[in-house]
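**Q** Below is the sequence, then the predicted model.
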Amino acid sequence: MKLSREEHKTRLTNAPSEEISPQLLLQSIKDAHEEILLLRGRLAEYKWLEEALRERTHELNERMKELDCLYAVSSCLMNHRLSFGQMINAVIKEMPRGWQYPKATCVRIVVGDSEFASRNFRRTETRQSANIRIDDRTEGEVEVCVLPELAQGQPLTMLHEEQALLNIIALWLGEMLRYRTETKKG
């Protein structure tokens, strides 16, 4: 007679110890082992899900930082009360917040013969850059570097999404330069 798992539990729980047969005890041990294996599988799945959720949350936080940076940069570029130099310096101040390690990130923007940089700017091996272009002409460059001493032991890498962010900022700077050039002419 084959008993269900629940029936085994009920018989073991309710039967006096002298009435428990070796077969019933053996089947109960097998059932318990199966249940342990099932629970181990579930635990491994939960751990995997937890790690996947943690990674996804980190990725979403990085994208949110990038979007906040784009919003701040666009606000700087749209502020017509700022002089050209003030506007570029405001952009430089806002840019690090979009990178993985804002405190370790420094920025330099070169436009024509003018160079603007964050106070702590130093060119390092961990860097990204993008050309500022108007039509087919390169008018300058935006460069972002990570200062190893400020990265606090974090891996010195830059994300490809950060390069995309930098490309957009360089594009916007080119459009802003085109606009300023056209308004001076007109």
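**A** Sure thing, it's come through.
**Q** alpha carbons only for contacts and neighbour counts from here, please
**A** Noted.
**Q** just the strands in the chain please.
**A** Counting by DSSP state E, the chain has these strands, from start to end: 105-111, 114-117, 127-134, 137-146.
**Q** centroid residue for this protein?
**A** By CA atoms, centre = their mean, the mean C-alpha position of the chain lies nearest to residue 62, the distance being 3.0 Å.
**Q** Quick check: that one touching residue 100?
**A** Yes. Under the criterion of CA atoms under 8 Å, residue 62 makes contact with residue 100 at 6.9 Å.
**Q** Structure two is appended below for comparative analysis:
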Amino acid sequence: MDSAGDSGERNLRSPEERAKELDCLYRIDEILRERGAEFRTVLLSVADAIPAGWQHPEVCGARLEVGEETVQTTGYKP
């Protein structure tokens, strides 16, 4: 496909990708606002929410390191 066609396809995908990114950020905001959860549980929830915001979440994983705590999703590969 020519570059004009590629650009048009990319522009059509962009709103969907932006929506996924925003959904991810809103989900993380909800997690961080929850009261009473253990710190490690919060980190795990945030790590689990991150891949959904990427273009290909089915092949993404996340790892978070905060202080002495390290958590990662099952799909994380260094």
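**A** Yes, it's here. Please read these numbers as outputs of a predicted model, since none were measured by experiment.
**Q** Nearest to residue 181 of the first structure, out of the strands of the first structure?
**A** Evaluated over the strands of the first structure, closeness to residue 181 of the first structure peaks at strand 127-134, with 10.2 Å, by CA to CA.
**Q** same for that closest one, what does it pack against?
**A** strand 137-146, helix 160-185 (3 or more CA pairs under 8 Å, 6 or more residues apart in numbering; DSSP states H and E).
**Q** Quick one: closest of those to residue 72 of the first structure.
**A** In terms of CA to CA, the element of these nearest to residue 72 of the first structure is helix 160-185, at 10.9 Å.
**Q** buried ones in the closest one?
**A** Going by neighbour count (16 or more other CA atoms under 10 Å), the buried part of helix 160-185 of the first structure is 162-163, 165-167, 169-177.
**Q** Could you export these to JSON lines, including columns for distance to residue 118 of the first structure?
**A** Listed next are the buried residues of helix 160-185 of the first structure as JSON lines, based on distance: CA to CA, whole Å:
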{"residue": "162", "distance to residue 118 of the first structure": "18"}
{"residue": "163", "distance to residue 118 of the first structure": "19"}
{"residue": "165", "distance to residue 118 of the first structure": "18"}
{"residue": "166", "distance to residue 118 of the first structure": "16"}
{"residue": "167", "distance to residue 118 of the first structure": "19"}
{"residue": "169", "distance to residue 118 of the first structure": "16"}
{"residue": "170", "distance to residue 118 of the first structure": "16"}
{"residue": "171", "distance to residue 118 of the first structure": "20"}
{"residue": "172", "distance to residue 118 of the first structure": "19"}
{"residue": "173", "distance to residue 118 of the first structure": "17"}
{"residue": "174", "distance to residue 118 of the first structure": "20"}
{"residue": "175", "distance to residue 118 of the first structure": "22"}
{"residue": "176", "distance to residue 118 of the first structure": "20"}
{"residue": "177", "distance to residue 118 of the first structure": "20"}
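**Q** Next, count neighbours for the aligned residue in the first structure for residue 16 of the second structure.
**A** Under the alignment (TM-score structural alignment), residue 16 of the second structure pairs with residue 61 of the first structure. Neighbour count for residue 61 of the first structure, taken as other CA atoms under 10 Å: 13.
**Q** Check the spacing between residue 61 of the first structure and residue 14 of the first structure real quick.
**A** Note on residue 61 of the first structure: its distance to residue 14 of the first structure, by CA to CA, to the nearest Å, is 55 Å.
**Q** same deal with residue 166 of the first structure?
**A** 71 Å.
**Q** same deal with residue 107 of the first structure?
**A** Using CA to CA, we find residue 107 of the first structure at a distance of 75 Å from residue 14 of the first structure.
**Q** buried sites along stretch 65-78 of the second structure?
**A** Neighbour-count burial for stretch 65-78 of the second structure [16+ other CA under 10 Å]: 71-73.
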